[in-house]
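1. any chance you can model this:
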Amino acid sequence: MNAKPRGRQFFNNPGPTNIPDRVLRAMDRPVIDFMSDEFVAIQHACHAGVKRVLKTDQTLYFYNSSGHGAWEAALANLFSAGDKVLIVETGYFSQSWEEMAVNLGIIVETFAADWRKGADITRLAERIAADKAHEIKAVLTVHNETATGMVLPVAEIRRALDQARHPALLLSDTISSLGSIDYRMDAWGVDVTVGGSQKGLMLPTGMALTGVSNKALDTARKNKAPRHYWNWELMNGRAPQKFMGTAPVHMFFGLQESLKMLEEEGLDGVFQRHTRLAEATRAAVRQWGSDGKGPQLYCQATDRLSNSVTAVVMPEGTSSDPLRKVAIDRYNLSLGGGLGPLMGKVFRIGHMGDLNEPMLLGCLATTELAMKTAGVPFVKGGVDAAIESLAG
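-> Below you'll find the model as predicted:
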């Protein structure tokens, strides 16, 4: 039996992400009464801090759940069986949200898109404008598609709705972009934003959130579909907590600290750091595949490349599974795998959250080592290309 690799694990999955020591230490304390004045103050500070990250003055709700729970909260509050929504295809996670909507009896129209090139916003605008009867109740989007490493221009979709004078709500999943990529809920006219704790917010998985506009709240009040745990009106009645059930006090302890870390660096600084690390990662991948035979960037839309995760296509005839196994078993590097139809075809490098240049260079160097060990063809010099990018 092979011994477990020594040393710290380099964790470059695109979620969950590294949890900073400061956050772990903040959570390492006794429980307190979640109805106490002390905890209510912490919770209110967290609400205010997350709203600053979302760049919103709208209402914010938290849940004990993964991001999927926040998906369902949005659907359950806003739509009844038979309502129609339009989902912009981005990859595995847009498909998953679509599947959830269908299971809730919602009629889903998918605006199809090439996963490597992204949705054509001009054609999407034409589809929205063609809905003269306003059958479409909402447009659902994934701001940053974790499976493909692509960002969707949400603001352009709001512009299309406004130009068509279409009353549909705009929903946006920001689970893998919140706290990593600039996101402007109010300026972009987003009615419901879905977020999770385990990525840019640098927390364990288990707490999700939704930012909700007044327009969406009004829609929810009129919606007669049954719901309980996710019910925003019931949560409003649970003041001062606005929380269903027992609040996860330790998650809020951690969130308070992670928000301090984000604001000490400054959001602009956070986004610039993510941009630097993403560009270095892409420089490495481009070098690995510079002969046309090695790994390639999955996303081919250069203006939509994600700054929180990079998806890498394996060379023809090779699988990402043996590469990832060598990386984790022999070298203690955790890389993300392909999801859905991309299983075995891509691997993913997460570069979001608590990450700096030495950590990224360690990941890229070990990825080269794992590729060499696993027999994956690539052009040497990816780390040098990343260094040049970072030093420029």
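
2. hey, let's count contacts and neighbours off CA atoms from now on
-> OK.

3. buried stuff in stretch 127-145?
-> Using 16 or more other CA atoms under 10 Å as the test for burial, stretch 127-145 gives 128-129, 136-145.

4. return the closest of those with respect to Gly67.
-> The shortest approach to Gly67 among the buried residues of stretch 127-145 belongs to Val142, at 12.1 Å (CA to CA).

5. which ones among the buried residues of stretch 127-145 are found in helices?
-> If you go by DSSP state H, the buried residues of stretch 127-145 have 128-129 in helices.

6. what is the neighbour count of Ser96?
-> Using other CA atoms under 10 Å, Ser96 is surrounded by 14 other residues.

7. please point out which parts of the helix or strand containing it sit buried.
-> Per DSSP states H and E, Ser96 falls inside helix 92-103. Of the residues in helix 92-103, 92-95, 97-98, 101 count as buried by neighbour count, 16+ other CA under 10 Å.

8. and the next helix or strand past it?
-> Using DSSP H and E, the first helix or strand after helix 92-103 is strand 107-111.

9. just to revisit the earlier point, list just the nearest of the buried residues of stretch 127-145 to Ala26.
-> Nearest member of those to Ala26, counting by CA to CA, is Asn144, at 28.8 Å.

10. want to put them side by side, so please do this one too:
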Amino acid sequence: MAQNSSRAAGRHFLQIPGPTPVPDRVLRAMDTPVIDHRGPEFSKMAKKALEGIKTIFKTANPVVIYTATGTGAWEGALVNTLSPGDRVLMVETGQFATLWKKMAEKLGLKPEFIETDWRVGADPNLIEAYLKKDTGKEIKAVCVLHNETSTGCASPIAEIRKAIDAAGHPALLMVDTISSLASMDYRHDEWGVDVAVGGAQKGLMLPPGMSFNALSPKALDAYKTAKLPKSFFDWEEMLNMNKVGFFPYTPATLMLGGLNEGIAMLHEEGLDNVFARHDRLAEGVRRAVRHWDLEIICRDPKYYSSTITAILMPEGHDGDAFRSLALDTFNISYGASFGRFAGKMFRIGHLGDTNDATIIGALAATEMALSLAGVPHKKGGVQAAMDYFISQHAAPVRVAAE
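-> A predicted model of the protein is given here:
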């Protein structure tokens, strides 16, 4: 007689857009005895992490490392640069942009939202036009997400910087890179970003619990006059202690070792190769989705994300019920649905320490789940992705020797 079992054989396909699977090398780097966070061994490790993370943000300026999730780094960005009642311009790209706005309201700021249908990234032209109307230069910051994790829509940060400059506006540019950092090209200094928010649990391949603020000289100047209350997230205390390799409070000691290993892995592959890999995997997923005759939430290809694809369910089919069926049957997890698309979509993450074969496995599980769920689709999406990957890896034709 068969017995019920709670164990699922084989690997779990964690296809949420973060946290992503933690590589063995990173796990081993964290599998060490805890050391004194005021001792010389720790100082050496921390200085290495503080310098190394700059190479990922592509900045020569300081990067603050918090023992907190990305939400904490959002707060750090706002409280260190702004004062009660300051106006802040944000763009409604999706659920996480909305949450950042709600945080700003709770902190006593006055966020103003450029509304969208959640199916595009931030439009530089709309930002420029909005700022030009602010003749009194009262807006103190523009806050956008480089990659909106809830919808799979990316925003052109370099163009947004140009739009702010074209408007002749002094507002700070703050950018959430949580689901793009170390997966999509991001250039903090070159693009003129003032504060970047990052998290360790996605492209950097660590567990949740570590986040970042990459700074600019302009942001550090803004700190001097910012009047919002701050304690845990105070930049000055962090930067002063960081100079000697320490933190003003007990940091995530083991995760700093894992961060150093993750950064080393990224540079061994080469950042440009990392970005190209994510671009390739994303396009393979989109080709499968289009072949299935399903609709991608991001409706304009110029805003396509390279780390997450959100897929709209056909009318009459529930996205959360589909996710549950796929998990129970094929041991695969997709990203949940939010806000105006609650129950209407599911999200496939294709970021972090992943490759073509893993994504093909995830797409195969997805196509089987679509069939079991009775979701109308055209079979062969997995093959469409395979054909694309093959074309990207195909070697030049060799003429056989006589």
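
11. TM-score of the superposed pair?
-> Superposed pair, TM-score by TM-score structural alignment, normalised by the length of the first structure: 0.96. Supporting alignment: 387 aligned residues with a CA RMSD of 1.2 Å.

12. rewinding a little: could you save the buried residues of helix 92-103 of the first structure as TSV and add columns showing distance to Leu234 of the first structure?
-> What follows is the buried residues of helix 92-103 of the first structure, written out as TSV (distance: CA to CA, whole Å):
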residue	distance to Leu234 of the first structure
Tyr92	32
Phe93	28
Ser94	28
Gln95	29
Trp97	24
Glu98	26
Ala101	22
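
13. part of a helix, is Leu126 of the second structure?
-> Yes. Judged by DSSP: H, G, I helix; E, B strand; the rest coil, Leu126 of the second structure forms part of a helix.

14. that one matches what in the first structure?
-> Residue mapping for Leu126 of the second structure onto the first structure gives Arg123, with TM-score structural alignment as the criterion.

15. surely Leu325 of the second structure is within a helix?
-> Yes. The assignment for Leu325 of the second structure is a helix, going by three-state DSSP.

16. for Pro322 of the first structure, which non-adjacent residue is closest in space?
-> Counting by CA to CA, 6 or more residues apart in numbering, Pro322 of the first structure lies nearest to Ala374, which is 6.7 Å off, once chain neighbours are set aside.

17. burial check on the one you found, number of neighbours?
-> 19.

18. and if you look at Gly382 of the first structure?
-> For Gly382 of the first structure, using other CA under 10 Å, the count is 26.

19. wait, it touches Val285, no?
-> Yes. With contact defined as CA atoms under 8 Å, Gly382 of the first structure counts as touching Val285 (6.5 Å).

20. mind telling me what element Leu323 of the first structure is part of?
-> Here Leu323 of the first structure is assigned to helix 320-331, by DSSP H and E.

21. packing partners for that helix?
-> Secondary-structure packing of helix 320-331 of the first structure (3 or more CA pairs under 8 Å, 6 or more residues apart in numbering; DSSP states H and E): strand 333-337, strand 346-350, helix 357-374.

22. from the ones you listed, which stretch is densest packed?
-> With neighbours taken as mean count of other CA atoms under 10 Å, these reach their highest mean count in strand 346-350, at a mean of 28.

23. how far does that strand sit from its chain's centre?
-> Strand 346-350 of the first structure has its C-alpha centroid displaced from the chain centroid by 14 Å (CA atoms, centre = their mean, to the nearest Å).

24. next one: stretch 302-313 of the second structure
-> With CA atoms, centre = their mean as the basis, stretch 302-313 of the second structure stands 13 Å off its chain's centre.

25. likewise stretch 30-41 of the second structure?
-> Centroid separation for stretch 30-41 of the second structure versus its chain: 29 Å, with CA atoms, centre = their mean.

26. picking up where we left off before, quick one: the match of Leu126 of the second structure and Val151 of the first structure, what's the gap?
-> 18 Å (CA to CA, to the nearest Å).

27. how about Asn13 of the first structure?
-> Shown here: Asn13 of the first structure relative to Val151 of the first structure, a distance of 18 Å by CA to CA.

28. could you dump the helices and strands packed on helix 320-331 of the first structure into TSV and include distance to Ser172 of the first structure?
-> Converted to TSV, those look like this (distance: least, CA to CA, whole Å):
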stretch	distance to Ser172 of the first structure
strand 333-337	23
strand 346-350	21
helix 357-374	29
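
29. ranges for the strands of the stretch 201-350 of the second structure?
-> When assigned using DSSP state E, counting those that start in this stretch, the strands of the stretch 201-350 of the second structure occupy the ranges 211-215, 295-296, 308-312, 332-334, 345-349.

30. export these as a markdown table, with columns for distance to Ala182 of the second structure.
-> Output for the strands of the stretch 201-350 of the second structure, formatted as a markdown table (distance: least, CA to CA, whole Å):
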| stretch | distance to Ala182 of the second structure |
| --- | --- |
| strand 211-215 | 13 |
| strand 295-296 | 24 |
| strand 308-312 | 14 |
| strand 332-334 | 21 |
| strand 345-349 | 14 |
